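A.B. asks: Quick one: sequence and predicted model below, then my questions.
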Amino acid sequence: MSIYAIGDLHLSFNKPVGLYDVDFETDVDKPMDIFGWERHYEKIRDRWVETVGPEDTVLIPGDISWALRLEQARYDLEWIHALPGKKVLSPGNHCYYAQSKKKVREALPEGMEWVDADYTLVEGKVVAGTRGWNLPGDSMWEEETDRKIYERQVGRLKMALESAAKDHPDKERIVMLHFPPVTRRVVSSGYMDLLKEYDVKVCVYGHLHGRSHRDAVEGQVEGVRLQLVSCDYIGFAPVPVQLG
């Protein structure tokens, strides 16, 4: 059994489709070809099937579906469900359908979990998660609009890690964030402080695409392994979570 991760699937099916039964012209609402992701769902499917076994788990940290409503997101979630392995999902900034954690969880097919300001257990390890947000000092940061959201998301991560540490003090901890906890431009944050405080072994994150890959920080940072898993960054193939 292994734990893999892949983020930012950005699916947009407009009706129920099979893994190998997608009409690109009629079944996809928001093609990603404009970003150079030609029929990227086929790449994800083929590489996922080659990599992930039925007893493995895949972490998907946000931007899973472009759907605005949960009813439409179900098409993307069902397509993911048909892929091998168990899945643990957390929200991204484009997951507009995920206004209610309770409703998302009720809509998920069997073998799929949603974590948001809380945690689950995967193969004897804690997996905690929340969305995250822009970092103070980043080029995209706007103090008036971002400060409140940022601080709330830091609080949500703290809530998840506090609960996990209380319930399972001896288990290794993995964190799923959509936004990076630090970048090459912003070398500290409330998220990073919590990752260190709660002895998190690895944090997987997404959100960075194209030229933004240059801002990514990966590898060991003050005892925490950071791992960018945006699907375009990792070649549209789930990658092992690097616990060692």
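C.D. replies: Sure thing, it's come through. Residues are numbered from 1 along each chain as shown.
A.B. asks: from here on, contacts and neighbour counts on C-alpha atoms
C.D. replies: Fine.
A.B. asks: quick one, what contacts the most centrally placed residue in the chain?
C.D. replies: The residue lying closest to the centre of the chain (CA atoms, centre = their mean) is residue 61, at 0.5 Å. Going by CA atoms under 8 Å, 6 or more residues apart in numbering, residue 61 touches 5-8, 89-92, 131, 176-178, 204-206.
A.B. asks: any idea which of those is the one closest to residue 111?
C.D. replies: Nearest to residue 111 among the contacts of residue 61, counting by CA to CA, is residue 89 at 11.0 Å.
A.B. asks: host element of that closest one?
C.D. replies: Residue 89 belongs to strand 86-90 when assigned by DSSP states H and E.
A.B. asks: what's the following helix or strand after that strand?
C.D. replies: Counting by DSSP H and E, what follows strand 86-90 is helix 101-107.
A.B. asks: one more structure, for comparison:
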Amino acid sequence: MSIFVIADLHLSATADHPMDVFGSRWQGYTQRLCKHWRAVVGEQDTVIVPGDVSWAMHLSEAKADFALLQSLPGTKYLGKGNHDFWWETAAKMGRFFEENGFSSLRLLYNNAYVVENYIVCGTRGWFVEEEQQVTVGDVDYAKIVNREVQRLKISLDAAKRLQADGNEEKEILVFLHFPPVWNGFSCPEILETLQAYGIRRCYHGHIHGVYHVPPKRQIGDLELHMISSDFLDFVPLRII
């Protein structure tokens, strides 16, 4: 049984959001994603999806996209991205999944799970520089970063509790939507939190149309892995 990861599925069964503005690699991406997913992921495997799951604006509108995910092999852990406008409270989403038979979907948010010989957790994160957030409007950068740091700490504390409960040998893997470091900029508050908790591997998406960068970067003892769907050519990446 393996763990795979792929961010930024950008499913759009009920929303008209063409992704080919980011390049020809996005043409027919949903069909290619499903084909590759079924080729590499088995029913007993796990797939982490760190955000930008669906373009739906409301939870009910995401039903067809969740149904597609349900039809794919494996247990899926869904994180929150900046385009997941359908996101509701954990209780409401849990009921929605149960009522619609989405038994293979889990939420990765303010919590942690033991998966195989690892502990997985994560949160959304935020832009690495304030100027980039103009795409979401006039918001308080420092306030949002502080909130995301607190959510990351909640998730990491949950992971540490699992680790202390008979799982001391299990490494904690962190999955963010936003990169904590990118293109000469960084979000020091998130980066410092990861380092303070001794995290060695962090996976992120969000970046599109960039294919020349190395898939892994080293920041001190921390490995940062780029796992945006188009960067992976829509093939879920096996990490163990």
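C.D. replies: Received, thanks. Note that this is a predicted model, so its numbers are computed, not measured.
A.B. asks: circling back: list buried residues within the contacts of residue 61 of the first structure.
C.D. replies: 5-8, 89-92, 131, 176-178, 204-206 (16 or more other CA atoms under 10 Å).
A.B. asks: where along the first structure do the strands fall?
C.D. replies: Applying DSSP state E to the first structure gives strands spanning 3-5, 57-61, 86-90, 112-114, 118-122, 125-129, 173-176, 202-205, 219-221, 224-228, 239-240.
A.B. asks: Using JSON lines, lay out the ones you listed together with distance to residue 74 of the first structure.
C.D. replies: Output for the strands of the first structure, formatted as JSON lines (distance: least, CA to CA, whole Å):
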{"stretch": "strand 3-5", "distance to residue 74 of the first structure": "21"}
{"stretch": "strand 57-61", "distance to residue 74 of the first structure": "16"}
{"stretch": "strand 86-90", "distance to residue 74 of the first structure": "13"}
{"stretch": "strand 112-114", "distance to residue 74 of the first structure": "12"}
{"stretch": "strand 118-122", "distance to residue 74 of the first structure": "22"}
{"stretch": "strand 125-129", "distance to residue 74 of the first structure": "21"}
{"stretch": "strand 173-176", "distance to residue 74 of the first structure": "22"}
{"stretch": "strand 202-205", "distance to residue 74 of the first structure": "23"}
{"stretch": "strand 219-221", "distance to residue 74 of the first structure": "35"}
{"stretch": "strand 224-228", "distance to residue 74 of the first structure": "26"}
{"stretch": "strand 239-240", "distance to residue 74 of the first structure": "25"}
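A.B. asks: Please identify which of those strands is closest to residue 142 of the first structure.
C.D. replies: Evaluated with CA to CA, the strands of the first structure place strand 202-205 nearest to residue 142 of the first structure, the distance being 21.6 Å.
A.B. asks: which residues are contacting the closest one?
C.D. replies: By CA under 8 Å, 6+ apart, strand 202-205 of the first structure touches 5, 7, 61, 173-180, 195, 224-230, 241-243.
A.B. asks: Buried among those residues? Need that as a selection in ChimeraX.
C.D. replies: A single ChimeraX command selects the buried members of the contacts of strand 202-205 of the first structure (16+ other CA under 10 Å):
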select :5,7,61,173,174,175,176,177,178,179,180,195,224,225,226,227,228,229,230,241,242
